[in-house]
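Chemist: Attaching a predicted model along with its sequence, questions to come.
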Amino acid sequence: MTILMTILGIVVFAIGLLVSIAWHELGHLSTAKLFGIRVPQYMVGFGPTVFSRKKGDTEYGVKAIPLGGYIRMIGMFPPGPDGRIEARSTSPWRGMIEDARSAAFEELEPGDETRLFYTRKPWKRVIVMFAGPFMNLILAVAIFLGVMMSFGMNTQTTTVSKVSDCVIAQSENRTTCEKGDKAAPAKAAGLEPGDKILAYNGVQVDQYDVLQSKIRDSGGTATILVERDGVRKTLHADVIRNQVSKTDGNGGYEEGKYVTAGFLGFTPASGIVRQSFGESVDQMGSMMENGVESMIALPSKIPDLWNAAFDGGERKQDSPMGVVGAARVGGDVFNLDIPPENQIAMMLFLVAGFNLSLFLFNMLPLLPLDGGHIAGALWEALRRHVARVFKRPDPGPFDVAKLMPVAYVVAGVFICFTLLVLVADVVNPVKIS
């Protein structure tokens, strides 16, 4: 049964992956056709074609390896200075440029002269290239908001899960009380597991982060209104100052960093809590911020990935995952001992997170990513604007093909990083609980 559920989880994630890729390419396809650019192919996957059908001047199909997708647009790069595309240099760097330029024209047909990508105004090219990642962002937002507002998300609540027996500075990394430790204020006040804190110092609280902030900002005698077995009780605690973990502002903690703040001494219970639209939007904002920070931090995670892949090191929970790792997590989700609706919600969150990552990754201003083509179009618009302001000749379209040597280097780095993540995902995968 475990193997069957694992396979089911992997298959469900694979379907979500294919839908996400198809949705991404649909953004490119629809806007390209809107602006009159000819698109010979729309493909989901790579490798041998499993199925295809031609409609109009576009071939639609599915390929055997579901790890990506693409559309082919005519005239992605302008012709060379001599106006010809068949010129070939013996220089390997020039060869890369000319190969890219030739590929952009290899399916040129009579009448296509007015349907070339590079002949469109820069703002139209920006829209075409941005439309793909934007579709992933739309899908991510729709899934995240839908799940958070209809089902909810695992959140720390104001209900007490555990009451500390004594006061221990968190930097000491111990949980056992020692002789001389003071009794925790919550314990002394009579707070018990299962109590739901309704108000703190006369202020109603229904979110744990608000309650936590008020406790940390307080000191001395505090009044706590709780609900216990359906009956409301008022407790009085002498809040003390203690060394506690520093919060990151997003509901988590900064590892190894501490602050001195008000301390009550209890652990909150977690539960599935439906989010309002405003709360869901705030959560999405935090996810976007964390996603950008994770992208910036990718190079710093390579040593840990290498150790996890080849030296048996610990695979951290925030370690980068590839498609294989995410698929394994999808299989793990369907094996968790939780209600089916929780499994579905977790799987949807996984697919939404994948789409958010696709958006952020593709927006990097590097070829061959969509962001590289966007940067090229914006640079062309800037050059032409400057030329008009200073009444200089129009510099013409910016030849993005000249950046292909850089694109090959970037692609090489991405491939190496992807292979490293793949090895780590296979031999030392990220596990969930």
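Modeler: Alright, I've got the coordinates. Numbers count the residues shown, from 1 in each chain.
Chemist: contacts and neighbour counts: CA atoms only from here.
Modeler: OK.
Chemist: What strand or helix carries the residue lying closest to Glu314 once chain neighbours are set aside?
Modeler: In space, and not counting its chain neighbours, Glu314 is closest to Ala308: 5.7 Å by CA to CA, 6 or more residues apart in numbering. If you go by DSSP states H and E, Ala308 is part of helix 302-310.
Chemist: re earlier: just checking, the residue nearest to Glu314 touches Pro320?
Modeler: No: counting by CA atoms under 8 Å, Ala308 stays clear of Pro320, with 11.4 Å between them.
Chemist: Below is an additional structure, to be compared with the one above:
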Amino acid sequence: MTTLMFILGIVVFAFGLLVSIAWHELGHLSTAKLFGIRVPQYMVGFGPTIWSRRKGDTEYGIKAIPLGGYIRMIGMFPPGDDGRIVARSTSPWRGMIEDARSAAFEELRPGDETRLFYTRKPWKRVIVMFAGPFMNLILAVGLFLTVLMGFGIQQQTTTVSSISPCVIAQSENRDACKASDPASPAAAAGMKAGDRIVSFDGRGTNDWNTLSDLIRDSAGKTVPLVVERDGKQLTLHATIATNLVAKKDAAGTYVQGQYVKAGFLGFSAATGVVKQDFGESVSWMTDRVGDAVDSLVALPAKIPALWDAAFGDGPREQDSPMGIVGAARVTGEIATLDIPASQQLAMFVFVLAGFNLSLFLFNMLPLLPLDGGHIAGALWESLRRNLARVLRRPDPGPFDVAKLMPVAYVVAGIFVCFTVLVLIADVVNPVKIS
């Protein structure tokens, strides 16, 4: 049964992956057609075609390997300086440029001269190339909101899990009290496990972060606490101690190994699944986007540890880069967890949402062959044309993105090597969640 559920989790992820890819390419397709660009193919997957159907100018289909997708637009690159599109050079670098240029025109038909991608204004080309990643961003936001507002997320609550008998600096890393340790304010006030703190010093406490900040800011004060116990509300009074406690960053996350002096009540908060309102959801997603950007910037620095995890005896860190195989294994593992089905579904959706957010950020890198590379090329063309107009110089014409194809091949080669490294690590030393 466990194996069956593991396979089911992988199948669910594979389906979500296909939908995400198709959704991405739909953004490119719809905007290209909106601006009159001819699109001969819209394909989900790579390799041999297993199904296709032609409608109008476009062949729609599914290919055998569900690891990507593409649309083909005619005239992605402008003709060469001589106006020819099939000239072939003996130089390998020049050959790459001319191969790319030739491929962009290989399905040119009479009347297509006005339907070429490169003939569209730069702002239209930016929209076409941005539309794909933007669709992934829309999907990620929608999925995150579904989980945050519909299912809720695991977090600390205002319910008391346990009471600390004494005041111990959190930096000391000990549980046992000494005779010299003063009683904790929570214990002295008569708080008990299971109490839900309704208000603190006259202010409502609906979430843990609010309560935590109020406690930290009240060192030395005697404050009234309203707790709910067995369906009744009781008012307790506690003199908040000053203690060395874990530092929190602007997002309310504890900073590992750093401590500050602040107010201390002396209890552990229970955790539970809590639904977020729209404002809290937006704040949470903003923090996650920031985390994702930081992770993308830090990606090169993680390669040595990833190599050691794949080919050495190094551990696989929880924040280690993970590919499609790794994500599929995680979803398979989620399906086998002994948790409510609603929480399994929420975790599935979270993984898929994170995958779409990663697709958006990765594709926005200003490097060919990524969408961000074509966007950068269109923006550069717009800049130099506008600059020429202001300086009353001749129009420099379209920027020939094809000239960057040698760089694109190098970038693609690096991506392929990195993908293979992640794949090996995902197979031999996968990230695990349980």
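Modeler: Sure thing, it's come through. If you're wondering where the values come from, they're calculated on a predicted model, not measured in any experiment.
Chemist: which is the next helix or strand following the helix holding Ala308 of structure 1?
Modeler: helix 323-333.
Chemist: who are the neighbours in contact with the residue nearest to Glu314 of structure 1?
Modeler: 314-315, 424, 428 (CA atoms under 8 Å, 6 or more residues apart in numbering).
Chemist: ok, 10 Å please
Modeler: Going by CA atoms under 10 Å, 6 or more residues apart in numbering, Ala308 of structure 1 touches 302, 314-316, 319, 420-421, 423-425, 427-429.
Chemist: Now which of the residues you listed would you call buried?
Modeler: Buried residues within these, counting neighbours by 16 or more other CA atoms under 10 Å: 302, 315, 319, 420-421, 423-425, 428-429.
Chemist: Sort out for me which of these are in strands.
Modeler: Nothing among the buried ones among the contacts of Ala308 of structure 1 maps onto strands, per DSSP state E.
Chemist: May I see those residues arranged in a markdown table, with distance to Lys162 of structure 1 as well?
Modeler: Output for the buried ones among the contacts of Ala308 of structure 1, formatted as a markdown table (distance: CA to CA, whole Å):
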| residue | distance to Lys162 of structure 1 |
| --- | --- |
| Ile302 | 38 |
| Arg315 | 29 |
| Ser319 | 30 |
| Leu420 | 41 |
| Val421 | 38 |
| Val423 | 40 |
| Ala424 | 36 |
| Asp425 | 35 |
| Asn428 | 33 |
| Pro429 | 31 |
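Chemist: what's the spacing between Gln276 of structure 2 and Asn206 of structure 2?
Modeler: Distance, Gln276 of structure 2 to Asn206 of structure 2, by CA to CA, to the nearest Å: 11 Å.
Chemist: So which of these two has more stuff around it?
Modeler: Gln276 (18 against 14; other CA atoms under 10 Å).
Chemist: What sits closest to the equivalent of the more buried one over in structure 1 if chain neighbours are left out?
Modeler: Aligned by TM-score structural alignment, Gln276 of structure 2 pairs with Gln275 of structure 1. Among residues not flanking Gln275 of structure 1 along the chain, Met149 sits closest, at 5.0 Å (CA to CA, 6+ apart).
Chemist: what helix or strand does the one you found sit in?
Modeler: Counting by DSSP H and E, the element that carries Met149 of structure 1 is helix 122-150.
Chemist: With structure 2 overlaid, report how far that helix is off on average.
Modeler: Here the mean offset of helix 122-150 of structure 1 against structure 2 after fitting is 0.9 Å, by mean CA distance after the TM-score superposition for structure 1.
Chemist: Does anything pack onto that helix? Which helices or strands?
Modeler: helix 2-34, strand 153-163, strand 266-273, helix 277-297, helix 340-362, helix 370-389 (3 or more CA pairs under 10 Å, 6 or more residues apart in numbering; DSSP states H and E).
Chemist: Tell me which of those lies nearest to Ser171 of structure 1.
Modeler: Distance to Ser171 of structure 1, taken as CA to CA, is lowest for strand 266-273 among these, at 16.7 Å.
Chemist: How far off centre is that closest one?
Modeler: Centre-to-centre, strand 266-273 of structure 1 and its host chain are 25 Å apart (CA atoms, centre = their mean, to the nearest Å).
Chemist: contact partners of that strand?
Modeler: 148-165, 184-187, 191-197, 208, 212, 342.
Chemist: Kindly recompute the last result at 8 Å.
Modeler: Identification of contacts with strand 266-273 of structure 1 by CA under 8 Å, 6+ apart yields 151-164, 186, 208.
Chemist: now stretch 206-219 of structure 2
Modeler: 156-158, 198, 200, 205, 240-242, 252, 262-265, 269.
Chemist: mind running it again at 6 Å?
Modeler: 156-158, 205, 240-242, 262-263 (CA atoms under 6 Å, 6 or more residues apart in numbering).
Chemist: which part of structure 1 lines up with that stretch?
Modeler: Mapped onto structure 1 using TM-score structural alignment, stretch 206-219 of structure 2 spans residues 206-219.
Chemist: chain center to that stretch: distance?
Modeler: Using CA atoms, centre = their mean, the offset of stretch 206-219 of structure 1 from its chain centre is 29 Å.
Chemist: Equivalent analysis for stretch 376-387 of structure 2, please.
Modeler: With CA atoms, centre = their mean, you get 30 Å for stretch 376-387 of structure 2.
Chemist: cool, and stretch 227-243 of structure 2?
Modeler: That offset, for stretch 227-243 of structure 2, works out to 40 Å (CA atoms, centre = their mean).
Chemist: what do you get for stretch 414-426 of structure 1?
Modeler: 18 Å.
Chemist: average gap between that stretch and structure 2?
Modeler: Stretch 414-426 of structure 1 sits 1.6 Å off on average (mean CA distance after the TM-score superposition for structure 1).
Chemist: Same list as before, the helices and strands packed on helix 122-150 of structure 1 that is, but in TSV and with mean neighbour count included.
Modeler: Below are those laid out as TSV (neighbours: other CA atoms under 10 Å):
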stretch	mean neighbour count
helix 2-34	19
strand 153-163	20
strand 266-273	17
helix 277-297	14
helix 340-362	20
helix 370-389	18
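Chemist: Let me have those in CSV, adding distance to Asp99 of structure 1 as columns.
Modeler: Shown next, in CSV, are those (distance: least, CA to CA, whole Å):
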stretch, distance to Asp99 of structure 1
helix 2-34, 23
strand 153-163, 50
strand 266-273, 54
helix 277-297, 31
helix 340-362, 23
helix 370-389, 17
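Chemist: Select, out of these, the one closest to Gly331 of structure 1.
Modeler: That would be helix 2-34 among these, by CA to CA, at 3.9 Å.
Chemist: the inter-axis angle of the closest one versus helix 340-362?
Modeler: Helix 2-34 of structure 1 runs at 40 degrees relative to helix 340-362, counting by axes from the mean of the first three to the mean of the last three CA atoms, to 10 degrees.
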